[in-house]
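Engineer: I'd like to go over a predicted model; first the sequence, then the structure.
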Amino acid sequence: MSQLYIASSITTFEEPPSAELFDDNVSVTQLYQHIMAFVFAVEEINENPYILPNVTLGCHIYNSHFTAGWTYHASVELLSGRGRLTPNYKCDGESTPVAAVGGPNSDLCLYMSAVLSMYKMPQLIYGSSPVTNSNIQGAFLHQMFPKGSHQYKGILQLLLHFRWIWIGVLFLEDDTGEMFVQNVLPMFAERGICVAFQETFPKLTFSSEFYETLEEYSKALDIIMESTANVVLVNGEIHTMMVMRAMLKLQGTDDIPMQSKTKVWVMTAQMDFASCSFVKYLDVQVFHGALSFAVHSKEIPGFQKFLQMRNPNLEVEDGFIRDFWEAAFECVFPHPSLEKAHNKCCTGEEKLEDLPASVFEMKTSSHSYAIYNALYALAHALNAMHHHTIKYRAMAEEEKWDFLSLHSWQLHKILRRVSFNNSVGGKVSLDQNGELITGFDIINWVVLPNESFIRVKVGAMDTQVASEEGFSLDYDAIVWPNRFNQSRPASLCNQNCHFGYSRAKKEGKPSCCYDCLPCSEGKISNKEDMDDCFQCPQDHYPNNAQDGCLPKKITFLSYGEPLGISLATFALSFSITTAWVLWIFVEHQDTPIVKANNRNLTYTLLISLLLSFFCALLFIGQPEKVTCLIRQIAFGMIFSLVVSCILAKTTLVTLAFMATRPGSKYRTWVGGKLSNSIILSCTLTQSAICCVWLATSPPFPDLDMHSMTTEILLECNEGSTVMFYCVLGFMSLLAFGSFIVAFLARKLPDSFNEAKFITFSMLVFCSVWLSFVPTYLSTKGKYMVAVEIFSILASGSGLLGCIFSPKCYVILLRPELNRRQVLIRRENQRIN
């Protein structure tokens, strides 16, 4: 174990070596508890009649001084016999060790293992596990520490839980630190955690180098404290805390107190609070609110009472207690060789419980708990071997167990499968790899005003289940550093991208550093830091903030809205007007102006116009299966009938005047047969197109979710757009033909024909439907239906007004002109 740190001055060979064995003897007061846990466990096992009956355990405790040389020395002496160092020669048969417990630093365990593994001696490691390059060394190590990967998965869960994705890293510059950087940090990167900086702890060897080494790291400390990363992961060991305190003290100034720049320190379970004389008075407030992992532990019954009973005046065999006592209570034991000084004298009556936790803790630490379990694991392994040996030798009527003839290598297999419940009810088991099967506690450090601190358990991690399920945390119990005002600290490269924004990578920066760009039109983001915005479901649309979706309203051109009411009113008005014109023509059917140009054809045209206005009403209201099938077909058929009637009228006017010439062969064409043939052929052709449309791809009710942003349009899907435009195309062809014929006949006498009016009416008709196509294609939703209704009403009213308004004017207002004699006289005057 390491209780005293011997700091030697560097040898420069420029002056004679010092006569002193060492320069400075520094006591690490917290580690005295490890020694006490070891002694307490040995005494408790010896008093237990059920473990190793009639066998008394003894122990040697060596101080490694945190150096390789003293560790090698202690390991060789352990094999040579107490008090004598004879390498590879055992001259003391009464103090044969069967196992060694070592720690808490990984490098010291590695030095110990280099010697003891050659003799196949079991070594139980209670602190950091060494990185061994030899399978032989690793075979004799039994770690009272869970598998390291479990802890790092727990740290990863902690970082992800608080969304700390921008962190700093401090690690030791040794094999364990190198393994941490190579194996653990890439695992963090895979889960989206970026490292703002990586800095190493100085490796201290000589006391004269201490402050010089720390000053070399002043630049690194500037990086740490000025970094935007508010969380720093510290992968260190038990002595790391002393180095951290010294480093942070150098960084703090009177103008800028350290508390104003402190970080949330996340520390690994290998670390623990440790202090010595030269950092004893340094402020511990910088660790207020820190989080650390610790191997799961419980309070050992009777251990605190055992500590309270320690007295340096009575403990003769304890070679550590006086050094510890003087360092902890800042006093000096009287000694005849020392002159009287102003130093406070130690009485031995001082109370350990009066010491602040920054000097010594009465509560069992996780390292002390691991030492306690290590001793019991050895005892249970020896007990199992004891029973096996007695059972074997009972068959030979020899029940004596020759403990001194025990070979230590025989304990390995038993230790690999040892399992027992300790005195606090905790189960202790080692797996086949020699690693402890247990979980971790998550500890929150709360520093008190008197420079003491308490460790508050705020979470746990069960390593026997999946990391996500085994991780638990009491968020409300956590105390954060004072600078964060008890709010959860954020540790980000930049602020989160809020709802309605997505992340965009910054060139040359880690993935955690990004710009926030607003979502493009039609997309949303409803979480922070989304990589991409996404579309709402088809029946929803983005809100104005683009952070959520709102349900679309189902809409259609209804009779209840102003547009529908207006169009329906116009359709009914034109229908009434057309019916009135038809009534006028029927009432005056014997007048010349009505009889001119085929009276029956005029009636057919008016009736078809009346039907066309009624047809517009089919486009208003909720689309149903029947109305969708009927309305476009009815529209095409009726307007084909209208245009074919106009074509027939125009053709008859032209042939009538051509037939008046003497000997004209066109007289046989003038009559009802021609007009009926034109109307019938055109209507049948359009009917054939409509039948093909209905047979192949008929119209049907449909929901258009894409045309309108905030609405779902309930519409009639045309089924086949090609067939729809074929219907329009044929109607346009008839209209164009009627216009050409009427245009050619426009100079015929006005008294006998209506070619001029038909020409103008067809000009209006063609203009309406030519403008319909681009307008229809450029509008969306129910307004497409409104455009078609408007085109139907506009073209029908244009035909009605241009063709029949002059005739109605004559019939109603100038009846004197509607007589045969007047028409003949006017015609004779024009001829003359």
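Structural biologist: Received, thanks. Numbering: from 1, shown residues only.

Engineer: Going by C-alpha atoms from here, please, whenever you check contacts or count neighbours.
Structural biologist: Will do.

Engineer: separation between Lys527 and Asn543?
Structural biologist: Using C-alpha to C-alpha, to the nearest Å, Lys527 is found at 15 Å from Asn543.

Engineer: Likewise for Pro749?
Structural biologist: 66 Å.

Engineer: And for Ile554?
Structural biologist: 17 Å.

Engineer: where's Ala37 relative to Asn311, distance?
Structural biologist: If you go by C-alpha to C-alpha, the gap between Ala37 and Asn311 works out to 16 Å.

Engineer: neighbour-wise, which of those two wins?
Structural biologist: Using other C-alpha atoms under 10 Å, the more surrounded residue of Ala37 and Asn311 is Ala37, with 25 against 19.

Engineer: What is the helix or strand hosting the more buried one packed up against?
Structural biologist: According to DSSP states H and E, Ala37 maps onto helix 32-47. Applying 3 or more C-alpha pairs under 8 Å, 6 or more residues apart in numbering; DSSP states H and E, one finds that helix 32-47 makes contact with helix 303-308, helix 366-394.

Engineer: can you do 6 Å?
Structural biologist: Other elements packing on helix 32-47 under the criterion 3 or more C-alpha pairs under 6 Å, 6 or more residues apart in numbering; DSSP states H and E are helix 366-394.

Engineer: For the helix it packs on, list every residue counted as buried.
Structural biologist: 366-386, 390 (16 or more other C-alpha atoms under 10 Å).

Engineer: Kindly report the same for stretch 725-743.
Structural biologist: Those would be 726-728, 730-732, 734-743, for stretch 725-743 by 16+ other C-alpha under 10 Å.

Engineer: before we move on, the earlier item: flag every buried residue along the helix holding Ala37.
Structural biologist: Of the residues in helix 32-47, those buried (16+ other C-alpha under 10 Å) are 32-42, 45-46.

Engineer: Give me the next element, helix or strand, following that helix.
Structural biologist: Next along the chain from helix 32-47, counting by DSSP H and E, comes helix 68-80.

Engineer: what comes into contact with that next one?
Structural biologist: Helix 68-80 has contacts (C-alpha atoms under 6 Å, 6 or more residues apart in numbering) with Ser64, Leu85, Thr86, Tyr89, Lys90, Met112.

Engineer: A strand includes Leu714, no?
Structural biologist: Yes - assessed with DSSP: H, G, I helix; E, B strand; the rest coil, Leu714 lies in a strand.

Engineer: want to compare, so here's the second one:
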Amino acid sequence: MVTKNYQYLLALIFAVNEINKNPKSLLNVSLGCPFAEGFFRPMNFNQNIMDFFSEQKKIVPNYKCGTETNLIAIIGGKGPENSQKLATILDIYKLPQFSYGEFAQMQTGQSHLHYSYCMAPNDIHQYDGIVQLLLHFKWKWVGLMTMGDNTGELFVKNLVPTLFQSGICTAFIENIPAFFFFNEFLDAQDKRKESFLTVAQSTANTVIVHGETMAMICLRELLGQGAYDYEKAFGKVWVLTAQMEFVAVALHRDWDIQVFHGALAFTTHAHEVQGFQDFLQNLSPDLAKGDDFIHIFWEQAFGCSFPNPSFKGDSEKTCTGKEKLEQIPGPFFETSMTGYSYSIYNAVYAVAHALDIWYSSRAKSKSRVMVNSRRLEYLNIKPWQLHPFLRNISFNNSAGETVHLNENGEFLMGFDITNVVSFPNKSFHRVKVGWINPWILSGKHFSIEDDAIVWNRIFNQGYARDGLGPPPGFAEVAQVLKFEPPAPKKQVIPISLCNDNCQTGYHKKKEEEKPFCCYNCVPCPEGKFSNHTADMDDCTACEDDHYPSKDKKQCIPKAVTFLTYEEPLGMSLVIFILLSSSITALVLGTFIKHHDTPIVKANNRNLTYTLLISLFFCPLCAFLFIGQPDKVMCLFRQIAFGIVFSVAVSCVLAKTITVVLAFMATKPGSNMRKWVGRKMTTSIVLCCSFIQAAICGIWLATSPPFPDVDMHSVPEEIVLECNEGSMTMFYCVLSYMGFLALVSFTVAFLARNLPDSFNETKFITFSMLIFCSVWLSFVPTYQSTKAKYMVAVEIFSILASTIGLQACIFFPKYYIIVLRSDLNKRDHLLKRKV
């Protein structure tokens, strides 16, 4: 006998007695309640059903003689399979069936549902509650355990897709090994060990268990064996469906339920009914009449036996009948009203109210009804006549709650979520910590109180009771489990994930050949961040004016940068600019001072001055590249640089051509004399410079440069720069300048062997070689640098090419003018030979 189920019978008796004692209900008529137990055997179950339709002690269906009772409803069918078997027979008689457990979902839409009433919530709502519970605690990696029968397969078939749609994975789906007889128990040893290891070694800390009475007995057998590592199974959060109950039979009296400490259980909604506790406390085998089970219950629940005159043996313990039910461990009997008992209680009242409504409707059609005829009316009622009154029935029970059955025969109530707190005496206490009720109109269908939950001690090295100290029995549990209770502290909610959450600065990356709940955590890519530990699928990109920190946890505002005078790089460039221009001014001044000396006059004095003036302005063009870019600066900096340098290179080209023409004109009969002179050099300089100016004019007219903001080249900076408008035109300017330099280099190289007295083409060759090398290296360097360093590269190229021209062309002459004036004489120059 499953002693715990005895409360269902007591709830039935209590409700019937309460109605019979109520003078306002069913006057002059009493309700009765025959009952039977199936003992897990289908044959016994079917036999008990047929007993209701047969003469006493004889199974002759539909034959009754001399009885003054009328069977008007059946309360039974705990479990889908039993409810289906019962409904199949009751459907013939159209007899109302009140199933106080879940009804078989596979029967939805069948005809017998017209005569069946389910006092337990629909399992569909339980699936939703399980998902809501898992999502609330962020448990994404869970295990499933169920019996390997039709209901277990149906549970897995319905729940797993729902979990999948909610982003929850199943670490394992394990059948609970079942046994009914001793030989099966022995045969299942290996299977139990395999199942235990699957559960215990899984990384899933949350296990959802579905089944009925036998499932809990088998599960406790699976987890309670000393041959396995008990601690591994202890470290799980057990989520039990409403079908699961903590039950035990006499064989398991020494088993405890510490492994389920902290479990969360869905239960059919229950409410304490006034007087039920007193009814249980006053229960005694001597006072119970017509109850054939109380003696069996009493002996198995208390582990004693009543004296039997025909048996002379010595009993270990004799039942006195004075034992108290509150002394029995919870797995054997609960003194608080369970959800199933509450459903039975409401079912009895639903029948009574339907009878009252039915009788009231008949009384209205008659002018007078005698008291004796009232009894005859009730005895003559046919079961099918109650169905119109049971549909949409609503009444208030003695517990103060409204009981309502809708047109489909469903009890409009949800599930309670209870926390199981176990005790050393192998008992437990249920604490209601939440609920799910889809019938609430307010919109909030799910609720749970985290602070009210006591978790398994594996997950917490402390406890939290809002300053009230440990929960009842906690010290005793600590003593039994041999660990010292630490000081009170906030509880840590257990984690059940395939892997740790991705921390801030990381995002998920799918692992191949593993469920989608299993992944690696990889750092956020460049330009993105993650400031949540919520297993982000991808990191979030920072806004354009922000960049991610090194740990990728936040975005930091970018600094606005450009090449300034105040920074060391800008100051260094300014010094070199001023130094270069000053040297050029010094050389120009020296040349002007010694303008009548032969070495100054030797190679076109005016052209030399023009070249020096252009070289003076070349470094000064770099000032347009330093400072915050504005419209004027952007328009003129590349234009000024291109034109000034073109003038300088044109002068060099003119000097080179002048030298060549001068030596050609000295030959007898040469016609080159007419080309030697100021007009030719001026024409070369103006013509070459005009072409560069024309290119710059086309650039300004078509796609002029403009101030711009670059937020992407440098991750940590907002770069203020000049957008060149058209890079093609920019490289055209550079290409033309390079073309002039290449022509100058070629001509100078070819004229390098002319007499040294009047020839500076060797110096020009070296200067143009340096000039071309600088600007050829400038192009790749310029393209590979970013931000203000691009500007610095161009300034450096300007300075390097300017200094190269100064050093190669003018340093030898300056040396002679200043330090070797003895060489700066016409006679000396004329005597010099190649």
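Structural biologist: Sure thing, it's come through. Remember, predicted model here, so these are calculated numbers, not experimental data.

Engineer: thinking again about what came up before, pull out the buried members of the contacts of helix 68-80 of structure 1.
Structural biologist: For the contacts of helix 68-80 of structure 1, buried by 16+ other C-alpha under 10 Å: Ser64, Leu85, Lys90, Met112.

Engineer: Find the pair from those residues with maximum spatial separation.
Structural biologist: Pairwise distances across those (C-alpha to C-alpha) peak at 21.3 Å, for the pair Ser64 and Lys90.

Engineer: hey, where'd the helices end up in the stretch 401-550 of structure 2?
Structural biologist: Assigned by DSSP state H, counting those that start in this stretch, the helices in the stretch 401-550 of structure 2 fall at 474-481.

Engineer: List the residues that contact the aligned partner of Ser427 of structure 2 in structure 1.
Structural biologist: Superposed on structure 1 with TM-score structural alignment, Ser427 of structure 2 falls opposite Ser452. For Ser452 of structure 1, the contact set (C-alpha under 6 Å, 6+ apart) comprises Pro356, Ala357, Ser358.

Engineer: which of these still touch in structure 2?
Structural biologist: On the basis of both residues aligned by TM-score structural alignment, their matches' C-alpha atoms under 6 Å, what survives of the contacts of Ser452 of structure 1 in structure 2 is Pro356, Ala357.

Engineer: So which of the contacts of Ser452 of structure 1 wins on neighbours?
Structural biologist: Most surrounded of those: other C-alpha under 10 Å gives Ser358, at 23 neighbours.

Engineer: Skipping its backbone neighbours, what lies nearest that one in space?
Structural biologist: Ser452 (5.4 Å; C-alpha to C-alpha, 6 or more residues apart in numbering).

Engineer: how about Ile136 of structure 1, what's its partner in structure 2?
Structural biologist: Using TM-score structural alignment, Ile136 of structure 1 sits opposite Ser111 in structure 2.

Engineer: so who does its match touch?
Structural biologist: Contacts of Ser111 of structure 2 by C-alpha under 6 Å, 6+ apart: none found.

Engineer: I'd like to know how far it sits from Glu81 of structure 2.
Structural biologist: 17 Å.

Engineer: what does Pro34 of structure 2 align to in structure 1?
Structural biologist: In structure 1, Pro34 of structure 2 lands on His60 (TM-score structural alignment).

Engineer: now the strands for the stretch 501-650 of structure 2?
Structural biologist: Ranges of strands within the stretch 501-650 of structure 2 are 506-510, 519-523, 528-529, 540-541, 546-548, 555-557, 559-561, based on DSSP state E, counting those that start in this stretch.

Engineer: how about the last one: buried residues?
Structural biologist: To tie it back to what came earlier, the one meant is strand 559-561 of structure 2. Neighbour counts using 16+ other C-alpha under 10 Å place Thr561 of strand 559-561 of structure 2 among the buried residues.

Engineer: Onto which residues of structure 1 does it map?
Structural biologist: Going by TM-score structural alignment: strand 559-561 of structure 2 matches residues 553-555.

Engineer: The host helix or strand of Ala694 of structure 2 vs structure 1, average offset?
Structural biologist: Per DSSP H and E, Ala694 of structure 2 falls inside helix 678-702. Its matched residues in structure 1 lie on average 2.4 Å from helix 678-702 of structure 2 after superposition (mean C-alpha distance after the TM-score superposition for structure 1).

Engineer: average distance between the helix or strand following that helix and structure 1?
Structural biologist: Remark: after helix 678-702 of structure 2, the chain's next helix or strand is strand 706-710, criterion DSSP H and E. With mean C-alpha distance after the TM-score superposition for structure 1, strand 706-710 of structure 2 departs from structure 1 by a mean of 2.8 Å once superposed.

Engineer: Structure 1: matching residues for strand 706-710 of structure 2?
Structural biologist: With TM-score structural alignment as the criterion, strand 706-710 of structure 2 aligns to 700-704.

Engineer: Tell me the buried residues in the matching stretch?
Structural biologist: Applying 16+ other C-alpha under 10 Å to stretch 700-704 of structure 1 flags Phe700, Pro701, Asp702, Asp704 as buried.

Engineer: from memory the second one sits against Leu713, does it?
Structural biologist: What that stands for is Pro701 of structure 1. No - judged on C-alpha atoms under 6 Å, Pro701 of structure 1 makes no contact with Leu713 at a distance of 10.3 Å.

Engineer: in structure 1, what residues pair with stretch 673-689 of structure 2?
Structural biologist: Against structure 1, stretch 673-689 of structure 2 falls on residues 667-683 (TM-score structural alignment).

Engineer: if we can go back for a sec, as a markdown table, the strands of the stretch 501-650 of structure 2 with distance to Ser614 of structure 2 would be great.
Structural biologist: Below are the strands of the stretch 501-650 of structure 2 laid out as a markdown table (distance: least, C-alpha to C-alpha, whole Å):
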| stretch | distance to Ser614 of structure 2 |
| --- | --- |
| strand 506-510 | 58 |
| strand 519-523 | 55 |
| strand 528-529 | 50 |
| strand 540-541 | 50 |
| strand 546-548 | 44 |
| strand 555-557 | 44 |
| strand 559-561 | 31 |
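
Engineer: For Asn205 of structure 2, which of these is the nearest?
Structural biologist: Of all the strands of the stretch 501-650 of structure 2, strand 519-523 comes closest under C-alpha to C-alpha, at 17.4 Å.
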